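>>> Need the 3D shape of this:
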Amino acid sequence: MDIDLSTLVFEADRYLSSAKIADYCPNGLQVEGRSQVRRIISGVTASQALLDAAVAEGADLVLVHHGYFWKGENPCVVGMKQRRLKTLLSHDMSLLAYHLPLDVHPEVGNNVQLARLLGLQVEGPLEPDNPRSVALLGHLPESMSAAEFARRVATVLGREPLLVDCARPVQRIGWCTGGGQGYIEQAISAGVDLYLTGEASEQTYHSARESGIGFIAAGHHATERYGVQALGDYLAQRFGIEHRFIDCDNPI
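Sure thing, here's the model as predicted:
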């Protein structure tokens, strides 16, 4: 069956409470396509590769975590941006994108989904007094070494993470998917044994090493594959439509 685009977007906005979350880009419908939706293709980033795959799949709507129109970007529709928008518009496909709302959601959010996959029990936000914080704090049911936990991450995500090892047993963990390496100082203050995120900055190594905690950078793309899949599945079940996730691999 088909569902009205406006009905689907309204439900996604409502479910993620996107209007309540300040962000660096517009959340929700970024490019409007045909008025009826039967097939959703989801992916991490609205890259040309994902759009081409969506066209081949006959998608009505592309659902992503990383969409377009970021604060500070060049607004001119030229080059890569022109080609991407032309693909969407010429095939009458909609683009639906959620950034921070898809990181923080308690059911389909990237951070919660990653925790479930890694066997982490969520205690709450890493910064409970900061409403903009997306990082979480939790623990493993039983302690293990940082190297053992890194092997678990590698098995679950299908790629070897960057590990800054530590001598202490690891049980209390802070994490933030994607480019959340800046939260390492808050994680240290919270008393974690290890902090996990997607990327690493040069100073991250020194912060972890000199504080005596472990650190894992497991990949921006790799850690953020799961929220958009869960959201796509939710919308497909809610409206009785089709959904398929396409993983356009990215080593970063």
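
>>> Going by C-alpha atoms from here, please, whenever you check contacts or count neighbours.
Will do.

>>> Nearest residue to the spatially most central residue of the chain in space, please, no chain neighbours.
By Cα atoms, centre = their mean, the chain has its centre lying nearest to Glu224, at 3.2 Å. Nearest residue to Glu224 in three dimensions, chain neighbours excluded: Asn110, at 5.7 Å (Cα to Cα, 6 or more residues apart in numbering).

>>> and that neighbour, how many neighbours?
30 (other Cα atoms under 10 Å).

>>> which ones are touching it?
The neighbours of Asn110, taking Cα atoms under 8 Å, 6 or more residues apart in numbering as the test, are Leu102, Asp103, Val104, Thr177, Thr223, Glu224, Arg225, Tyr226, Gly227, Val228.

>>> And the next helix or strand past the biggest strand by length in the chain?
Counting residues, the longest strand found in the chain (DSSP state E) is strand 136-144. Later in the chain than strand 136-144, the nearest helix or strand by DSSP states H and E is helix 146-157.

>>> Show me what that following helix is packed up against.
Judged by 3 or more Cα pairs under 8 Å, 6 or more residues apart in numbering; DSSP states H and E, helix 146-157 is in contact with helix 110-118.

>>> Quick check: next helix or strand after whatever helix or strand Gln237 lives in?
In the assignment (DSSP H and E), Gln237 maps to helix 226-239. Tracing the chain C-terminally past helix 226-239 and defining elements by DSSP H and E, one meets strand 242-245 next.

>>> Now that next one: buried residues?
The neighbour-count check on strand 242-245 (16 or more other Cα atoms under 10 Å) flags Glu242, His243, Arg244, Phe245 as buried.

>>> got it, and stretch 109-118?
Quick answer for stretch 109-118 (16+ other Cα under 10 Å): Gly109, Asn110, Asn111, Val112, Gln113, Leu114, Ala115, Leu118.

>>> from the chain's centre, how far out does it sit?
With Cα atoms, centre = their mean, to the nearest Å as the basis, stretch 109-118 stands 10 Å off its chain's centre.

>>> got the contact list for the helix holding Gln237?
Taking Cα under 8 Å, 6+ apart as the rule, helix 226-239 contacts 3, 8, 12, 40, 42-44, 63-65, 102-103, 108-111, 113-114, 241-245.

>>> structure for this one too, so we can compare:
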Amino acid sequence: MANRNDILAKINEWLQPDTFQDYCPNGLQVEGKERVETIVSGVTASQALIDAAIEHNADMILVHHGYFWKGEDQAIRGMKKHRIKKLLSHDINLLAYHLPLDDHPDYGNNRQLADVIGIQNPRPLGGLVWQGELPEPLSVEKFELQMARALHRTPLHVGEGPEKIKTVAWCTGGAQGFINVALDAGVDAYISGEISEPTTHTARECGIHYFAAGHHATERYGVQALGAALAQEFGVSHQFIDCDNPV
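Here you go, the predicted structure:
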């Protein structure tokens, strides 16, 4: 077993959440039991994840997408009430880390995604965007197939870039607006989770391949890496639960 506050202190040491201006509170969002033996991680603190965590007798849930986002209704009612009621009634801690988990050089979603889809020499490009290279140039079709096999989801491809893809920039989640960072860097392709209507025109008219690989699909890996690190550090049990989301 481990102490909840010791776990929080270690994550703060690793992720440095106070250095980020985020859209939600990072860290402990719902307080549960002080002693932690089992951690369940997932992308989003949905009802499905909470129910699965209860089945696994979890003391702590670790997610990328938690609660209390800026601009949302802060009232504890409806869906939010049912989720928080379940957490409190089972004395489960909810920890959420958003931008700090995207950006971390080891446990971050961007760093982990590079390993999953086979990008070499991953490194920050600017802001939250990263860049790297493929081991060898690939056609659009082969690179799309490589991502589909790795993520278990076929990405949406738009744009009219080079015949072969070698250099890549990416940012997980809803980061389609950062395509201009990739364009300024002169890379062959840009990957994020979501796509917006203007993204298609930008990719076509500016000569870059764009892949929308799924918000959920691209952000599965940071919480897994962080949860595994906590398990090793504190000797607790950790399990990642993937609640399917097609977006």
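
>>> still on that earlier bit, tabulate the buried residues of strand 242-245 of structure 1 (a markdown table), appending distance to Glu32 of structure 1.
Shown next, in a markdown table, are the buried residues of strand 242-245 of structure 1 (distance: Cα to Cα, whole Å):
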| residue | distance to Glu32 of structure 1 |
| --- | --- |
| Glu242 | 19 |
| His243 | 18 |
| Arg244 | 20 |
| Phe245 | 20 |
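
>>> ok so, going back, how much space between the residue nearest to the centre of structure 1 and Asp103 of structure 1?
To Asp103 of structure 1, Glu224 of structure 1 is 8 Å away according to Cα to Cα, to the nearest Å.

>>> Check Val153 of structure 1 too.
19 Å.

>>> equivalent range in structure 2 for the helix holding Gln237 of structure 1?
On structure 2, the counterpart of helix 226-239 of structure 1 by TM-score structural alignment is residues 221-234.

>>> Pull the contacting residues for Ala154 of structure 1.
By Cα under 8 Å, 6+ apart, the contact list for Ala154 of structure 1 reads Glu160, Pro161, Ala218.

>>> counterpart of it in structure 2?
Counting by TM-score structural alignment, Ala154 of structure 1 lines up with Ala148 in structure 2.

>>> same thing with Gly174 of structure 1?
Using TM-score structural alignment, the partner of Gly174 of structure 1 in structure 2 is Ala169.

>>> Reduced to three states, what does its match come out as?
Taking DSSP: H, G, I helix; E, B strand; the rest coil as the rule, one finds Ala169 of structure 2 in the strand state.

>>> from memory it sits against Leu134, does it?
No. Using Cα atoms under 8 Å, Ala169 of structure 2 is not in contact with Leu134; the gap is 10.8 Å.

>>> out of the two, which sits in the more crowded spot?
The neighbour count for Ala169 of structure 2 versus Leu134, taken as other Cα under 10 Å, is higher for Ala169 (29 against 17).

>>> what about the strands in structure 2?
2-3, 27-30, 35-36, 38-44, 60-65, 93-96, 120-126, 129-139, 156-159, 164-171, 189-192, 209-212, 237-240.

>>> Determine which of those strands approaches Ile76 of structure 2 most closely.
Proximity to Ile76 of structure 2, assessed across these by Cα to Cα, is greatest for strand 27-30 (12.5 Å).

>>> helices and strands around that closest one, which ones?
Counting contacts by 3+ Cα pairs under 8 Å, 6+ apart, strand 27-30 of structure 2 packs against helix 78-89, strand 93-96.

>>> if you set the cut-off to 10 Å instead, what comes out?
helix 4-15, strand 60-65, helix 78-89, strand 93-96 (3 or more Cα pairs under 10 Å, 6 or more residues apart in numbering; DSSP states H and E).

>>> And it against structure 1, how far off on average?
Superposed on structure 1, strand 27-30 of structure 2 shows a mean distance of 0.6 Å to its aligned residues (mean Cα distance after the TM-score superposition for structure 1).

>>> what does that strand contact?
Residues from elsewhere that reach strand 27-30 of structure 2 (Cα atoms under 10 Å, 6 or more residues apart in numbering): 4-5, 8-9, 11-12, 17-18, 60-63, 66-68, 84, 87-88, 91-98.

>>> Swap in 7 Å and give it another go.
For strand 27-30 of structure 2, the external contacting residues (Cα atoms under 7 Å, 6 or more residues apart in numbering) are Asn93, Leu94, Leu95, Ala96, Tyr97.

>>> Just give me the neighbour total for the aligned residue in structure 1 for the second one.
In structure 1, the residue paired with Leu94 of structure 2 is Leu95, using TM-score structural alignment. Here the count is done by other Cα under 10 Å, and Leu95 of structure 1 has 26 residues near it.

>>> what do you get for Tyr24 of structure 1?
If you count neighbours by other Cα under 10 Å, Tyr24 of structure 1 ends up with 11.

>>> I'd guessed it sits against Phe69; true?
No. Using Cα atoms under 7 Å, Tyr24 of structure 1 makes no contact with Phe69, being 8.7 Å away.

>>> do you know how far the residue nearest to the centre of structure 1 is from Ser207 of structure 1?
Going from Glu224 of structure 1 to Ser207 of structure 1 by Cα to Cα gives 24 Å.

>>> hmm, what's the outermost residue in structure 2?
Among residues of structure 2, the one most distant from the C-alpha centroid is Glu163; the distance is 29.6 Å, by Cα atoms, centre = their mean.

>>> Excluding chain neighbours, what is closest to the aligned residue in structure 2 for Pro141 of structure 1?
Aligned counterpart of Pro141 of structure 1 in structure 2: Pro135 (TM-score structural alignment). Nearest residue to Pro135 of structure 2 in three dimensions, chain neighbours excluded: Gln120, at 6.6 Å (Cα to Cα, 6+ apart).

>>> same question, Cys24 of structure 2
Leaving aside its chain neighbours, Cys24 of structure 2 sits nearest to Trp69 (4.6 Å; criterion: Cα to Cα, 6+ apart).

>>> Brilliant, that's me finished.
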